[in-house]
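Engineer: Structure of the sequence below:
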Amino acid sequence: MTLITEQGAVEDRFTRADTLEAALAADGPVLIPLWLVAEYAKVRPQAEFGLSVTGSTAIEDVAPHLAKVSLVAVEFAAFADGRGFSLAQKILREGYQGVLRASGPLIADEFADALACGFTEVELPETLANRQPVQQWLAAKDTMSDHYQSGYGRGPSILQKRHAARKGASA
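Structural biologist: From the prediction side, this is the model:
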């Protein structure tokens, strides 16, 4: 897997674990699925860990665990499945301030959108990382400077800019 931030490729501190035994055997922080969180937190209450959820997971299922985790990885089933972007926004509205990771078959053209939705990093399967190297991802993040949705991305939306321009023209 390749892990990309706004600054480029980084090493992953987390080890994925799908069973309690694997999580307990890992050195350092682990990334575990939602169904394993309660059991792991009971056995290792002070351990640093991350939570892995699918894009279709309800925020009500994720929210109770946000204060315990330092990473939330939202798993994308396909690059055309936008539910993970919506879930990221909901996670941030819950007050989560840790690392938010988009994981799965995303494409470089989605990097700007991922960052605008609050993701701090993207984890790619090696097959996609080989087809679209890190340099392509970094170039793609700067291709979109404007956005239509309010509360999305950095700075005012296109609509907010138009309203401000009209207000300035009529003054």
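Engineer: make it CA atoms for all contacts and neighbour counts henceforth
Structural biologist: Will do.
Engineer: What are the boundaries of the strands in this structure?
Structural biologist: Under the criterion DSSP state E, strands of the chain are mapped to 2-5, 8-10, 15-16, 30-33, 49-54, 71-75, 99-103, 121-124.
Engineer: Following up with a second sequence; could you model it the same way so I can compare the two?
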Amino acid sequence: MPRIIKNGAIVEEHGPEVLDLEQWLQSEDRARRAVVLEPGETLAPLLEHIDDIPLVLVNFPTFMDGRGFSYARELRERGYQGELRAVGHFIRDQLTYLSRCGFDAFQFEDESELEDALESLGDFSEFYQASADQPQPLFRRRA
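Structural biologist: Sure, this is the predicted structure:
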């Protein structure tokens, strides 16, 4: 079992079976299976079933591919409440931004990075702009 960062802690991954988008759409038992999104795929088919998906994994083929940030934000803004996990090639320095977009779990290619990555989630104590994890900008929160 791989180890991941989930909800601010390092845990053993015990998630549901993971299918690619096409397999997931063909599945009769979607509510018990996770779906992985690849860059360039559309979110539209997921939005019809947003309340039934236990886990969405978003693949980052390279740390420079930012489409996953947009997927996360759109899913959260559309009401997705399940686990949203970043997988693939992202870097420790991106974790704060990934979590601000709505990711609550992170699966690194190299598990030896987990301890340092977990620490990085506390690098910033306050944010000026609004985001998926804090819908009000700082000036509104201080009013």
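Engineer: TM-score of the superposition?
Structural biologist: TM-score for the superposed chains, counting by TM-score structural alignment, normalised by the length of the second structure: 0.84, backed by 142 aligned residues with a Cα RMSD of 2.4 Å.
Engineer: What's the local residue count around the aligned partner of residue 49 of the second structure in the first structure?
Structural biologist: Under the alignment by TM-score structural alignment, residue 49 of the second structure pairs with residue 65 in the first structure. Residue 65 of the first structure has 17 neighbours, counted by other Cα atoms under 10 Å.
Engineer: next one: the one 4 residues further on
Structural biologist: Here the neighbour count serves as a burial measure; for residue 69 of the first structure (other Cα under 10 Å) it reads 19.
Engineer: Could you provide the strands of the first structure in TSV, with additional columns for mean neighbour count and distance to residue 115 of the first structure?
Structural biologist: Shown next, in TSV, are the strands of the first structure (neighbours: other Cα atoms under 10 Å; distance: least, Cα to Cα, whole Å):
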stretch	mean neighbour count	distance to residue 115 of the first structure
strand 2-5	20	9
strand 8-10	14	13
strand 15-16	17	23
strand 30-33	22	21
strand 49-54	23	18
strand 71-75	24	13
strand 99-103	24	9
strand 121-124	23	8
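Engineer: can I get those strands in JSON lines with distance to residue 148 of the first structure?
Structural biologist: JSON lines is the format used below for these (distance: least, Cα to Cα, whole Å):
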{"stretch": "strand 2-5", "distance to residue 148 of the first structure": "24"}
{"stretch": "strand 8-10", "distance to residue 148 of the first structure": "27"}
{"stretch": "strand 15-16", "distance to residue 148 of the first structure": "36"}
{"stretch": "strand 30-33", "distance to residue 148 of the first structure": "33"}
{"stretch": "strand 49-54", "distance to residue 148 of the first structure": "26"}
{"stretch": "strand 71-75", "distance to residue 148 of the first structure": "24"}
{"stretch": "strand 99-103", "distance to residue 148 of the first structure": "22"}
{"stretch": "strand 121-124", "distance to residue 148 of the first structure": "23"}
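Engineer: what's the closest of those to residue 152 of the first structure?
Structural biologist: strand 99-103 (15.4 Å; Cα to Cα).
Engineer: Residue in the first structure paired with residue 64 of the second structure?
Structural biologist: Here residue 64 of the second structure is matched to residue 80 in the first structure, going by TM-score structural alignment.
Engineer: so how far is residue 152 of the first structure from that match?
Structural biologist: Distance of residue 80 of the first structure to residue 152 of the first structure, computed by Cα to Cα, to the nearest Å: 19 Å.
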